[in-house]
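*Asks:* Provided below for reference: sequence and predicted model.
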Amino acid sequence: MRAAHWIIAGLAASVTFTAFAQDRARLPAQCRQEIVQLCGSDRSQIRSCMAEKRGQLSETCQQSLRERMQARRGETGTAPRTAGGSAASELTYGTDQLQKLDFYPATVSKPAPLVIFVHGGGWKRGDKGNATGQFKAPHYNEQGYHFASINYRLVPDAAVEQQAADVASAVAKLLAEAERLKIDRRKVVLMGHSAGAHLVALVGTDPQYLRAAGLSYADIKGVIPLDGAAYNVPEQMDENALLMGDTYKQAFGTDPERQKALSPTLHAAAPNAPSFLILHVQRRDGTAQSNGLGEALRRAGTDAKVQGFEGRGLKGHAEINRLLGDPDYPATPVVDAFLKRVFG
């Protein structure tokens, strides 16, 4: 029971610990049991485990979790908040229920830069509230930047091409609201983790997605992919077939031409977004894919830096997302320096 308490608390950084402590008892017993069976009772592992494996819960349990989160937000009558107390506003950028984003405003008197985050989850799961990490929004707000976290349509109901289109559409929505939201529309950076890293890299290398949304690379200052491993899809499907083969097949299919079309590395010939900061932990496939993307971008004359950090396996993969924004996490000052440089 106590383990379930911590699991549920970790599912949405935007909802307070106290609120989930109250929600714990409302979850069906079977769902609590499923969570403990899936992730165990080690508090230090629960958050990263649920970030990776939430989709393995039964649909009934997942629905119960969604209902508890929605009920809690409704009961408090507030939008998600950063650790510093800034309320997020939810914006809609399309007609699908997943085409929504949370906008966390910095306290500014004039237009400010914007960091847009795209969650991971194997292209088939994840959420703008619970897959963002608890440090990003407050940290970037404190730096004087607005922060947005987006949802997008999920596989298998949507194709990866539609997900990339959703990312571009979310950018277009925010820029359309730039005056009201005090966004400096000349200073926008895309950031994504895991599947989200692939999506921001794809939007940053294949101009068709921004073009369809009425935008161009003049509207993007930089792209920060966090520990992605599908920048060259055909190579990754061969490399990691045993561990993630079903997920990649569901997302990218078996057509080699489609796989190539969804590969940021194979789109890295200019034009591209102006600058990339490609971060990874010590996973063999993620390291190789990150280096391959960086090399392809630099060959095309695009500013691209690749940097690795400690952390192995799924734990390290989750930590680079969960801890980014924590001043004590080594990647945080690296990202801060990149943002300061590209935002000028």
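*Replies:* Looks like it came in fine.

*Asks:* contacts, neighbours, all on C-alpha from now
*Replies:* Will do.

*Asks:* if I pick the residue nearest the centre of the chain, what's in contact with it?
*Replies:* The structure's the chain has its C-alpha centroid closest to residue 119; by C-alpha atoms, centre = their mean the separation is 2.1 Å. By C-alpha atoms under 8 Å, 6 or more residues apart in numbering, the residues touching residue 119 are 126-128, 131-132, 149-151, 192-196.

*Asks:* List the residues that contact residue 94.
*Replies:* By C-alpha under 8 Å, 6+ apart, the contact set of residue 94 is 100, 169.

*Asks:* what's the helix or strand for it?
*Replies:* Remark: residue 94 resides in no helix or strand, with elements defined by DSSP states H and E.

*Asks:* same check, this time on residue 237
*Replies:* helix 233-239.

*Asks:* buried stuff in stretch 258-276?
*Replies:* 259-276 (16 or more other C-alpha atoms under 10 Å).

*Asks:* so what's residue 291 closest to, chain neighbours aside?
*Replies:* Once flanking residues are discounted, residue 291 sits nearest to residue 306: 6.4 Å by C-alpha to C-alpha, 6 or more residues apart in numbering.

*Asks:* what does the helix or strand that contains the one you found rub up against?
*Replies:* If you go by DSSP H and E, residue 306 is part of strand 303-308. Applying C-alpha under 8 Å, 6+ apart, the contact partners of strand 303-308 are 274-282, 287, 290-291, 294, 297-298.

*Asks:* and the comparison structure, right after this:
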Amino acid sequence: MWIGILLILLAIAGYLATASPPALLSKYDAVIGGGREVALVGENVGFGDKGLTLDIWRSNAASNASKKPVLIFWHGGGWVKGSRRDYAFAARAFAQQGFVVVVPDYRKVPDVHFPDFIDDGAQAVRWVQDNIAQYGGDRSRLAFSGHSAGAHTAVLLALDPRWLIAAGVDMAPIKAVVGLSGPYDFYPFDKKRSIDAMSRYPQPERTQPVNFASTDAPPMLLITSSEDSTVRPRNAISLTAKLEEVDATVEMINYDGLDHEEVVMALSKAFRSKGPILDDSVTFLNKHM
């Protein structure tokens, strides 16, 4: 008996030593009941031709007879790390609010560089449009979201249509975007992660979402925070100003006192008291979807 308990404790210790902070948060979120009424209805589902997979979450109460709006959420990690599985806490949070949530993986630096991970994002959107109905999602009501590097993907795909068009995506169903702590205006590159991810592209200005602000952009909510020293608030401020200049629909919220990680942590049940990020995001999405 004691040997069995010891083996279990060693296994737990090994997991804690190797798991990423988002993965630990997802585990804890599940233990305390985060998303208790939602289910993982599609796991390790393949998309595109690069061997990538995605997960699909929805409310237990949802049925295929009543199609739900769809949110595609890209995880962060500076283009070098992270996994869809680590962000189950975010998927469960939005699924509990009535969305069918898709969390795709994408290839990482140094194996690939811009625009490969953007193309991966476009391929995920194409898969969603072709297949999400069988999981109870409404393919005519899509929204994009993501945190940090994932927000860059979500916003760039929405603003620069060439990636989605190349993937065969119909742009009309894209109704809204919520960017959490995303880098949108960071050229010239001055940090190792952006240099590694973006600098090989021969047209660096085309890596910047701020350069694609247009009147017909889908409505955007850009969330930032005053203590974010990783992706500074100026990114959201700059893109908001550019979108306002062309009369696009945009809102920005700067949460006072939160840092880069706390913005996405606040989606989890454990840390929701840090700020109304989930409520504000859902209100915006429901308004435009």
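*Replies:* All right, it came through fine. If you're wondering where the values come from, they're calculated on a predicted model, not measured in any experiment.

*Asks:* now what about the TM-score between them?
*Replies:* Remark: TM-score between the superposed chains equals 0.82 [TM-score structural alignment, normalised by the length of the second structure]; 266 aligned residues with a C-alpha RMSD of 2.8 Å.

*Asks:* quick one on the thing from earlier: and the helix or strand following the helix holding residue 237 of the first structure, how far out from the chain middle?
*Replies:* As assigned by DSSP H and E, the chain's next helix or strand after helix 233-239 of the first structure is helix 241-252. Centre-to-centre, helix 241-252 of the first structure and its host chain are 19 Å apart (C-alpha atoms, centre = their mean, to the nearest Å).

*Asks:* What are the buried residues along helix 241-252 of the first structure?
*Replies:* 247, 248, 250, 251, 252.

*Asks:* Same list (those) but as TSV, adding distance to residue 10 of the first structure.
*Replies:* Putting those into TSV (distance: C-alpha to C-alpha, whole Å) gives the following:
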residue	distance to residue 10 of the first structure
247	24
248	26
250	27
251	27
252	30
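
*Asks:* These: which two are farthest apart?
*Replies:* Across those, the longest distance by C-alpha to C-alpha is 8.5 Å; it joins 247 and 252.

*Asks:* So for the two, which residues contact both of them?
*Replies:* By C-alpha under 8 Å, 6+ apart, no residue touches both residue 247 of the first structure and residue 252.

*Asks:* Surely residue 62 of the second structure touches residue 136?
*Replies:* Yes. At 7.1 Å, residue 62 of the second structure and residue 136 qualify as touching, with contact defined as C-alpha atoms under 8 Å.

*Asks:* Just want to know which of these two has more residues nearby.
*Replies:* Set residue 62 of the second structure next to residue 136 and count neighbours by other C-alpha atoms under 10 Å: residue 136 wins out with 22 against 18.

*Asks:* And the more buried one? What does it align with in the first structure?
*Replies:* In the first structure, residue 136 of the second structure lines up with residue 182, judged by TM-score structural alignment.

*Asks:* Please name the nearest non-neighbouring residue to its match.
*Replies:* residue 111 (4.2 Å).

*Asks:* what's around that neighbour, how many residues?
*Replies:* 20.

*Asks:* Matching it against the second structure, which residue comes up?
*Replies:* Looks like residue 111 of the first structure aligns to residue 67 there (TM-score structural alignment).

*Asks:* residues contacting that match?
*Replies:* Per C-alpha under 8 Å, 6+ apart, neighbours of residue 67 of the second structure: 133, 136, 137, 138.

*Asks:* Let me know the closest of those residues to residue 262 of the second structure.
*Replies:* Distances from residue 262 of the second structure to those, taken by C-alpha to C-alpha, are shortest for residue 137, at 29.3 Å.

*Asks:* is it true that residue 196 of the first structure lies in a strand?
*Replies:* No. Read with DSSP: H, G, I helix; E, B strand; the rest coil, residue 196 of the first structure is helix and lies in no strand.

*Asks:* That one: how many residues sit nearby?
*Replies:* 28.

*Asks:* Also residue 204 of the first structure?
*Replies:* Here the number of neighbours of residue 204 of the first structure (other C-alpha under 10 Å) works out to 31.

*Asks:* what's stretch 194-206 of the first structure aligned against in the second structure?
*Replies:* Counting by TM-score structural alignment, stretch 194-206 of the first structure corresponds to residues 148-160.

*Asks:* Can you spell out which helices and strands pack onto the helix or strand just after the strand holding residue 306 of the first structure?
*Replies:* Moving toward the C-terminus from strand 303-308 of the first structure, the next helix or strand (DSSP H and E) is helix 313-322. Packing partners of helix 313-322 of the first structure (3 or more C-alpha pairs under 8 Å, 6 or more residues apart in numbering; DSSP states H and E): helix 43-53.

*Asks:* in the following helix or strand past the helix it packs on, what counts as buried?
*Replies:* Helices and strands here follow DSSP H and E; after helix 43-53 of the first structure, the next one along the chain is helix 59-76. Neighbour counts over helix 59-76 of the first structure (16+ other C-alpha under 10 Å) mark 61, 64, 65, 68, 69, 72, 73 as buried.

*Asks:* Pull out the buried residues from the following helix or strand past helix 59-76 of the first structure.
*Replies:* Toward the C-terminal end, the helix or strand that comes next after helix 59-76 of the first structure (DSSP H and E) is strand 89-92. For strand 89-92 of the first structure, a neighbour-count test (16+ other C-alpha under 10 Å) marks 90, 91, 92 as buried.

*Asks:* hang on, isn't the first one packed against residue 104?
*Replies:* No. Under the criterion of C-alpha under 8 Å, residue 90 of the first structure makes no contact with residue 104, lying 9.1 Å away.

*Asks:* What's residue 78 of the second structure aligned with over in the first structure?
*Replies:* Using TM-score structural alignment, residue 78 of the second structure pairs with residue 122 in the first structure.

*Asks:* Tell me how many other residues crowd its match.
*Replies:* Residues near residue 122 of the first structure, counting by other C-alpha under 10 Å, number 19.

*Asks:* Could you count how many residues lie near the nearest residue to residue 226 of the second structure once chain neighbours are set aside?
*Replies:* Closest residue to residue 226 of the second structure apart from its sequence neighbours, by C-alpha to C-alpha, 6+ apart: residue 256 at 5.1 Å. For residue 256 of the second structure, the neighbour count with other C-alpha under 10 Å is 12.
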